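>>> Structural data only, the sequence is not supplied:
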């Protein structure tokens, strides 16, 4: 198996058995404008460190899978318009082609697993797309086969959340919700769905993951962490905005990997920056919880 290139900080932490948290990089390459993207990426790393864990931002740089980026590499991902977006299925092509790529949830999970990192924080995961039950994110299938715990703010609001929850159950992926009964909806704390086990303690989540491994489950684990109350957007408002943005994407023929960046851009424009602020707040919140789970 290929071993990712690791920063000295990450390699030392793993060798010493210290807690490490993987972080994805499409938030840098495709999720936010420059220079906010790089600033946020480095700030999220600092959140992980403040909780006693070591951050490992994951990407592919010139065909080399990396776990732990330098500030110069983070800047490159944020500024270079030639950086591609890679899911797990794209990793082989990126490596063979010497490409530089921001990694989605599925690709980050795959590289984290190869590096020996078991906990990963992101914003939201992909899932089943609205109106098309056959359009399912590779994030879900990667969760079904890769033993990495993923902390997120739920499924991205632009997706079909109830069907995504059903798919997670079908794929045998354990789900926990931190500090709440309702499964969150990314920008909002309550999606109207109940899913998985409520856990109020990071140590409880760590114990469930250990038990999953003990019985040989062979899957990842999803931890849904609601956005902080002060940063949440009203569900009705964000829902209407998403519906309008989806209709616009359809009219303009935007499909595949380009849909999510387009929708996030439209949401940020319509909400006058509040969606981006909420996105940043929830990513930091998820990094904090992931670090506490890793420490536990």
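Received the coordinates, thanks. Only a predicted model underlies this, so the values are computations on that prediction, with no experimental measurement involved. Numbers count the residues shown, from 1 in each chain.
>>> contacts, neighbours, all on C-alpha from now
Fine.
>>> Roughly how far does residue 11 sit from residue 124?
27 Å (CA to CA, to the nearest Å).
>>> repeat for residue 183
For residue 183 relative to residue 124 (CA to CA), the value is 12 Å.
>>> Which one's more surrounded, these two?
Higher neighbour count among residue 183 and residue 124: residue 183, with 31 against 25, using other CA atoms under 10 Å.
>>> any idea which helix or strand carries the more buried one?
Using DSSP states H and E, residue 183 falls within strand 182-185.
>>> Quick one: residues in contact with that strand.
153-157, 161, 177, 189-195, 224-227 (CA atoms under 8 Å, 6 or more residues apart in numbering).
>>> rerun at 6 Å
For strand 182-185, contacts defined as CA atoms under 6 Å, 6 or more residues apart in numbering pick out 154, 157, 190-191, 193-195, 226.
>>> Buried ones among these?
Buried residues within those, counting neighbours by 16 or more other CA atoms under 10 Å: 154, 157, 190-191, 194-195, 226.
>>> quick one: which of those is nearest residue 140?
Among the buried ones among the contacts of strand 182-185, residue 154 lies closest to residue 140 (CA to CA), at 12.3 Å.
>>> how far away is that closest one from residue 88?
For residue 154 relative to residue 88 (CA to CA), the value is 20 Å.
>>> what's the answer for residue 6, then?
Distance from residue 6 to residue 88, by CA to CA: 19 Å.
>>> do the same with residue 276
Taking CA to CA, one finds residue 276 at 26 Å from residue 88.
>>> now residue 219: how far from residue 237?
35 Å.
>>> In addition, the following structure is provided for comparison:
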């Protein structure tokens, strides 16, 4: 990556870090452990990319989860930024994990509690171990001044959510935490049209990369249109709508959805068939609430012979790469 492209990503970091030192924010930062690499990068105004840990603990088995986590972090480093995988270990929120800590969260697997914003205080109080979801990762990233968070897919409104009111806290977090979340869209096991409607209600700006159709996590399209398209791969130069969000003090995040490339996309019909079967099995077994999504993801993986899980792994790496690999030519200043 060229020095000027790195400079723009660093400028993005400085531009978004708008909290004043001291006060409640300063006190909160004293309650977390920031790794030396992340701390140094933040002090220097260098590029830092937040990563969640639920995909490690709950997304795939050990040791595949550990190898994937290492590979994703390596992609970030190789492209000139610092990865900040976030988790709670022994009651301490950790922003940036060492190799030993990555291995620990990977080995804990589902014994680490899946931790959304509502669970943070409890896990800290009991000195427990928590793998952060999108909402908790956004919360901690914003707390320490990390403005870019890359993940595979966010949560959303569950199917039949109009009856159950089962809506992921990821969506409300996007409505109140100023972090740019870059993902492959919303998990295709969810109700994507209602999810986009809910994000609109929360005042969240939703954009798609080089398309006007929102992607569906496993596949490149959901059939739902979005109002904003990021046309250039010079992402930092084209995030002026996010700059405006921060400058105006709107207090919301933005969601940038990146479809997985055609050559890596699993057949939509294959995935949809597997999803419908998994949903029926979940209903038959009365699996609901926060236990439903892990069950559905695991079952879809089984029914598709591992294709969906492979797509998640590839997506994570590609998303980070797309965020960090910028074409230098003709980019606008991020200032």
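Thanks, I have it. A quick note: this is a predicted structure, and the numbers were derived from the prediction, not measured.
>>> thinking again about what came up before, pick out whichever of residue 219 and residue 237 of the first structure has more residues nearby.
residue 219 (22 against 10).
>>> Map the more buried one across to the second structure for me.
Matched across to the second structure, residue 219 of the first structure falls on residue 252, judged by TM-score structural alignment.
>>> Double-check that match against residue 180; I have them as touching.
No: Residue 252 of the second structure lies out of contact with residue 180 (CA atoms under 6 Å); the separation is 9.2 Å.
>>> Which stretches in the second structure count as strands?
33-34, 48-51, 82-89, 92-95, 113-115, 130-132, 148-150, 180-183, 205-209, 213-216, 219-225, 228-230, 254-257 (DSSP state E).
>>> Please convert those strands to a markdown table, extending it with distance to residue 174 of the second structure.
Listed next are the strands of the second structure as a markdown table, based on distance: least, CA to CA, whole Å:
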| stretch | distance to residue 174 of the second structure |
| --- | --- |
| strand 33-34 | 23 |
| strand 48-51 | 15 |
| strand 82-89 | 17 |
| strand 92-95 | 19 |
| strand 113-115 | 16 |
| strand 130-132 | 15 |
| strand 148-150 | 12 |
| strand 180-183 | 8 |
| strand 205-209 | 9 |
| strand 213-216 | 17 |
| strand 219-225 | 19 |
| strand 228-230 | 17 |
| strand 254-257 | 7 |
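>>> Most tightly packed of the ones you listed?
strand 130-132 (a mean of 31; mean count of other CA atoms under 10 Å).
>>> mean shift of that one relative to the first structure?
Taken over the aligned residues, the distance from strand 130-132 of the second structure to the first structure averages 0.5 Å (mean CA distance after the TM-score superposition for the first structure).
>>> So which bit of the first structure is that strand matched to?
Counting by TM-score structural alignment, strand 130-132 of the second structure corresponds to 101-103 in the first structure.
>>> before we move on, what about stretch 44-59 of the second structure?
Against the first structure, stretch 44-59 of the second structure falls on residues 16-31 (TM-score structural alignment).
>>> Over to stretch 274-290 of the second structure?
Counting by TM-score structural alignment, stretch 274-290 of the second structure corresponds to 241-257 in the first structure.
>>> neighbouring contacts of that stretch?
Outside stretch 241-257 of the first structure, the residues touching it (CA under 6 Å, 6+ apart) are residue 263.
>>> got the buried residues for that stretch?
Quick answer for stretch 241-257 of the first structure (16+ other CA under 10 Å): 241-242, 245-246, 249.
>>> Can you point out the buried residues in the longest helix seen in the first structure?
Longest helix of the first structure, by residue count under DSSP state H: helix 274-295. Buried residues in helix 274-295 of the first structure, defined by neighbour count with 16+ other CA under 10 Å: 274-276, 278-295.
>>> what packs against that helix?
Judged by 3 or more CA pairs under 6 Å, 6 or more residues apart in numbering; DSSP states H and E, helix 274-295 of the first structure is in contact with helix 36-50, strand 119-121.
>>> re the thing from before, please work out which residues of the second structure line up with the strand holding residue 183 of the first structure.
Using TM-score structural alignment, strand 182-185 of the first structure pairs with 213-216 in the second structure.
>>> just to revisit the earlier point, identify, out of the helices and strands packed on helix 274-295 of the first structure, the most deeply packed stretch.
strand 119-121 (a mean of 29).
>>> quick check: it aligns to which part of the second structure?
Using TM-score structural alignment, strand 119-121 of the first structure pairs with 148-150 in the second structure.
>>> average gap between that stretch and the first structure?
Looks like 0.4 Å for stretch 148-150 of the second structure (mean CA distance after the TM-score superposition for the first structure).
>>> How about residues contacting that stretch?
So stretch 148-150 of the second structure is contacted by 49-51, 180-183 (CA under 6 Å, 6+ apart).
>>> ok so, going back, tell me the mean distance between the strand holding residue 183 of the first structure and the second structure once they are aligned.
Mean for strand 182-185 of the first structure is 0.6 Å (mean CA distance after the TM-score superposition for the first structure).
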